[in-house]
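*Asks:* what follows is a predicted protein model with its sequence.
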Amino acid sequence: MAGTAGPVMSRDEVDRVLTRRGEERDAVEAALLSLQDHPGRRLLDGAALTGRTQERWAVAEQGLALLWALFDRYAEALASARAVRARRGKPGSAELAELSELLTGAAVTVSGGHLPEAVGQLGAQVRLVERVTLTELMDRMNGWYAVVLEVVNAADAVWTALPARIDLLLAELGRVQMLALSVGVRPGGHPLGDDLTRLAEELTALRTEVLADPLALWRPARVPAQRGTASEASAWASPSGAVDTTGFDRAGRHLDDIRVELEGLLRLRDESHERLQQVADLLQRADATLAEARRARGEVLAKIASTEVPAVPGPASALRERIVLAVEYQQTGQWHRLGQLLDALEDAAAKELTRARHSLTEVAQPLAVRAELRGRLEAYKAMAARFGLAEDPVVVERFEKARWLLWSAPCDLRAAAEAVTRFQQALRAPERQATSGGNDSDG
């Protein structure tokens, strides 16, 4: 028997250590049983693994077997110590020395092939036999437990978080693909169709990766535990980290964007007839306005003297050709082609109506000026009647001259405007007095 590692413990100290070691043994056993039944471990056992997960599970799986072997040696050593303590109610110095050695000394013999150095690798060159203390053995178990638990928990976290969500997204992708077909969007014929094909490939590849290599999508909050090393405080706690859902989230956002665009095409399909009719109505109003402008231009040329009248533009024939194309897209269900074209047609038709109205305003301006002068003349005539000047010779003469100029053809707008102004002036009292006193007559 090797010598004791330190001073001989008293009977009370021995009993306290035995109690603590017994509690540790029970806690380790419960943790190992829980780990053995962990859903992540069961899934890892039956999965066809690749990549990082395959590498780390190969180590963790051996570590799990090693944990049970180390636990058995711990339990055997504790049982041996309890047997020594049970020999006598009040152990003597010999028993206390033996118990001190068993509980604190390097009294546990383990196979070196099953207990590599803390920073070593499974399969590395090791000693055939080692003697360690119970504390050292517990540290080794803590370290290997952390290694195994981290792999098992990480794989379980990824498998819990992603496969079902990917399946739901793939199902939603199928519905969006059906929506795409309903509005004529197909791979090779529209960018959205190609996007849906690539998205399906990405999600399928992501699902395959999740099932075969879940640890590729695990982001630990700390560096993974070294094989066989961990602090006692954290050894039996679940390792922290997060599932990397970047690829899944990106695919979800992309699918949402595609669905929004397709729903826009679906609305276009439902609204296209009404919108094309509105474009046709705008062009019809533009044509009617241009026809009115041409009629007004002819009237101006015939009835207004010395006036430059702008030409009236013709109908937008190119715009009508594009409408024919839009109708063709509508009839053949090419909604993805119709969308931008219909937007452009609505804008162009509105501009065409604005252009026609502007042309009518420009062409009819002389007629508007004549109408305004006629209105002013009639208003001044009514004012003359209120002033009692309806029979005044000057007022009558100036009214008749302005009236003759405004209702003759072709009408000289400048002369007519001057005549209306002179008729207005005739209504003012000072001018009437001056005119009456001088017996002036305006010819």
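*Replies:* Received it, and whenever you're ready, just let me know what you need.
*Asks:* contacts and neighbour counts: CA atoms only from here.
*Replies:* Will do.
*Asks:* helices of the stretch 101-250 of the chain, residue ranges please.
*Replies:* 134-161, 163-182, 191-212, 246-303 (DSSP state H, counting those that start in this stretch).
*Asks:* could you single out the most deeply buried of those helices?
*Replies:* helix 134-161 (a mean of 22; mean count of other Cα atoms under 10 Å).
*Asks:* chain center to that one: distance?
*Replies:* 37 Å (Cα atoms, centre = their mean, to the nearest Å).
*Asks:* what's the spacing between residue 421 and residue 345?
*Replies:* 49 Å (Cα to Cα, to the nearest Å).
*Asks:* kindly report the same for residue 251.
*Replies:* 35 Å.
*Asks:* residue 378 now?
*Replies:* Shown here: residue 378 relative to residue 345, a distance of 47 Å by Cα to Cα.
*Asks:* show me which of these two is the more surrounded one.
*Replies:* When residue 378 and residue 345 are compared on other Cα atoms under 10 Å, the one with more neighbours turns out to be residue 345, at 21 against 14.
*Asks:* isn't the more buried one up against residue 279?
*Replies:* Yes: using Cα atoms under 8 Å, residue 345 makes contact with residue 279 at a distance of 6.9 Å.
*Asks:* what number of residues lie near residue 324?
*Replies:* Residue 324 has 11 nearby residues by other Cα under 10 Å.
*Asks:* and residue 86, by the same measure?
*Replies:* By other Cα under 10 Å, the burial measure for residue 86, its neighbour count, is 12.
*Asks:* could you do residue 355 as well?
*Replies:* Using other Cα under 10 Å, the number of residues around residue 355 comes to 16.
*Asks:* so it is in which element?
*Replies:* Element membership for residue 355, per DSSP states H and E: helix 335-363.
*Asks:* buried ones in that helix?
*Replies:* 335-339, 341-342, 345-346, 348-349, 352-353, 355-357, 359-363 (16 or more other Cα atoms under 10 Å).
*Asks:* let's bring in a second model and compare:
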Amino acid sequence: MSREGAEHALRARAAERDRISGDLLDLESHTTYQLLKGASLRDATRLRWEEAQAALARLWSLYDAYRGVLRDAEQVRAERSRLGGEQLEALTALLSGRSVLLKAPAKPVEQRSLLPPVEERLTLDETVLRMDAAFQLATDALTEIDSVWSALLPRVDSAAAALAGARELGSRLGEPVDLTRQDADLTRLRAAVLADPLGSGHVKQELDTLVRHLENVRADLEQALTVKDEYGARRENLKAALDLVRAAESEARLAHGAVVVKIALPPQAQPRSGVPELEAALAALDASAGSWLERARRLTVLERQAEEAEAKAGAAARALRGLLNRRDELRGLLGACQAKAARTGMVEDPAAMRLYERARLLLWSSPCDLTRAAAAVDEYKRAINGGGR
């Protein structure tokens, strides 16, 4: 190695040493590394971290030996301002030769041999390659564990916030909610994430289920608080809604009364009132000594039932009046068919005349059997069309 080459190699190695030192310090100051140092790990994570720690121990041993060679080289270079032959030879051996001595690691007695321990000599380049392999093994483990913690710990915190929020709402409501099981589940899941993140694949689904449950509890409690604050107003609104149901049912009964004398109706077409049942449910709700959670659920159900009862009564009235429209439609169709029969010379046909009369009697009788009348009109229509439709 030339003097210039030795000078350059020494400077490059010094810069390399400083860079490696910085990387090692960054690793040890990493938040996840600090957490793992003091964590009580178990199972897959414990085994993975033990492998990483063993790799780090090898790395530091290599680094100490590597740094010792560079320290020796720097001392050789500092002996004289200009390198002499002996100095250049020593520097060349240190910087290019197998100058890094790796002592055999101490072993427990059960793993020892009576043969002398084997020491190994490496070049600086070989030492750096080994340090890099150990560094990668350690950082891969760190990255994998950190990615799981980064994904799951915010979910744990979210579940904890939801749990605290549900408790606070229950306190405001004056009806504390029993969340003992959810609290125990959260404690268990947090411990699993912290102790064995690499073996906590099931935790994500459990956390999601727990958060959804707590969000539902929170929604119920918020609704209960709203009902508690607005119960008087909502009760009055419900009473007004029952008046609307009564009006709609009255309209349905009037429609039934007007239609039943003109159209034959089955017994089940008679409108039935749902108001008495809704009034009884409202009275029971007023007298209830249950929780506001339960009262909120029942009030919401009653409000929906009142809305559905009004819609049902309105639909029944429209359907009943539609029967009169259907009868009139059939009457118009029968008249149109008779006019066509006159144009085609079928009006005097005995068979057609019988079919017409039968349809007419059905349509102008009270109450009218719409099913039979429709069939009779259709039969007459086919007859004047020559049997086709």
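*Replies:* All right, it came through fine. Note that the structure is predicted; figures quoted are calculated from it, not measured.
*Asks:* can you tell me the centre-most residue of structure 2?
*Replies:* residue 208 (6.5 Å; Cα atoms, centre = their mean).
*Asks:* what sits against it?
*Replies:* Residue 208 of structure 2 makes contacts with residue 155, as judged by Cα atoms under 8 Å, 6 or more residues apart in numbering.
*Asks:* how close does it sit to residue 153 of structure 2?
*Replies:* In terms of Cα to Cα, residue 208 of structure 2 sits 12 Å off from residue 153 of structure 2.
*Asks:* same deal with residue 378 of structure 2?
*Replies:* From residue 378 of structure 2 across to residue 153 of structure 2, the span is 74 Å (Cα to Cα).
*Asks:* with residue 172 of structure 2 instead?
*Replies:* Counting by Cα to Cα - residue 172 of structure 2 and residue 153 of structure 2 are separated by 29 Å.
*Asks:* repeat that for residue 56 of structure 2.
*Replies:* Distance from residue 56 of structure 2 to residue 153 of structure 2, by Cα to Cα: 26 Å.
*Asks:* do residue 112 of structure 2 as well
*Replies:* 44 Å.
*Asks:* repeat that for residue 191 of structure 2.
*Replies:* Distance from residue 191 of structure 2 to residue 153 of structure 2, by Cα to Cα: 11 Å.
*Asks:* just residue 128 of structure 2 next, same as before
*Replies:* Taking Cα to Cα, one finds residue 128 of structure 2 at 36 Å from residue 153 of structure 2.
*Asks:* cool, residue 269 of structure 2 as well?
*Replies:* Distance of residue 269 of structure 2 to residue 153 of structure 2, computed by Cα to Cα: 61 Å.
*Asks:* residue 219 of structure 2 too?
*Replies:* When residue 219 of structure 2 is compared with residue 153 of structure 2 (using Cα to Cα), they lie 24 Å apart.
*Asks:* hmm, back to that, to residue 368 of structure 1, which of the helices of the stretch 101-250 of structure 1 lies closest?
*Replies:* Closest of the helices of the stretch 101-250 of structure 1 to residue 368 of structure 1 is helix 246-303, at 10.2 Å (criterion: Cα to Cα).
*Asks:* structure 2: which residue goes with residue 67 of structure 1?
*Replies:* Aligned counterpart of residue 67 of structure 1 in structure 2: residue 59 (TM-score structural alignment).
*Asks:* what is the neighbour count of that match?
*Replies:* Neighbour number of residue 59 of structure 2 under other Cα under 10 Å is 22.
*Asks:* likewise residue 117 of structure 2?
*Replies:* 12.
*Asks:* what's the spacing between it and residue 153 of structure 2?
*Replies:* In this view, residue 117 of structure 2 and residue 153 of structure 2 are 46 Å apart by Cα to Cα.
*Asks:* just give me the neighbour total for residue 371 of structure 1.
*Replies:* Neighbours of residue 371 of structure 1 using other Cα under 10 Å come to 13.
*Asks:* ditto for residue 395 of structure 1
*Replies:* What residue 395 of structure 1 shows, counting by other Cα under 10 Å, is a neighbour count of 22.
*Asks:* just to check, it is in contact with residue 426?
*Replies:* Yes: if you go by Cα under 8 Å, residue 395 of structure 1 and residue 426 touch, sitting 5.9 Å apart.
*Asks:* residue 438 of structure 1 maps to what in structure 2?
*Replies:* Under the alignment (TM-score structural alignment), residue 438 of structure 1 pairs with nothing in structure 2.
*Asks:* make that residue 173 of structure 1, sorry
*Replies:* Correspondence of residue 173 of structure 1 to structure 2, assessed by TM-score structural alignment: residue 163.
*Asks:* contact partners for the closest residue to its match other than its chain neighbours?
*Replies:* Nearest non-adjacent residue to residue 163 of structure 2, counting by Cα to Cα, 6 or more residues apart in numbering: residue 214, 6.3 Å away. Applying Cα under 8 Å, 6+ apart, we find residue 214 of structure 2 in contact with 159, 162-163, 166.
*Asks:* relative to residue 148 of structure 2, how far out is residue 214 of structure 2?
*Replies:* 23 Å.
*Asks:* same check on residue 192 of structure 2?
*Replies:* For residue 192 of structure 2, the distance to residue 148 of structure 2 - Cα to Cα - is 12 Å.
*Asks:* cheers, nothing more for now.
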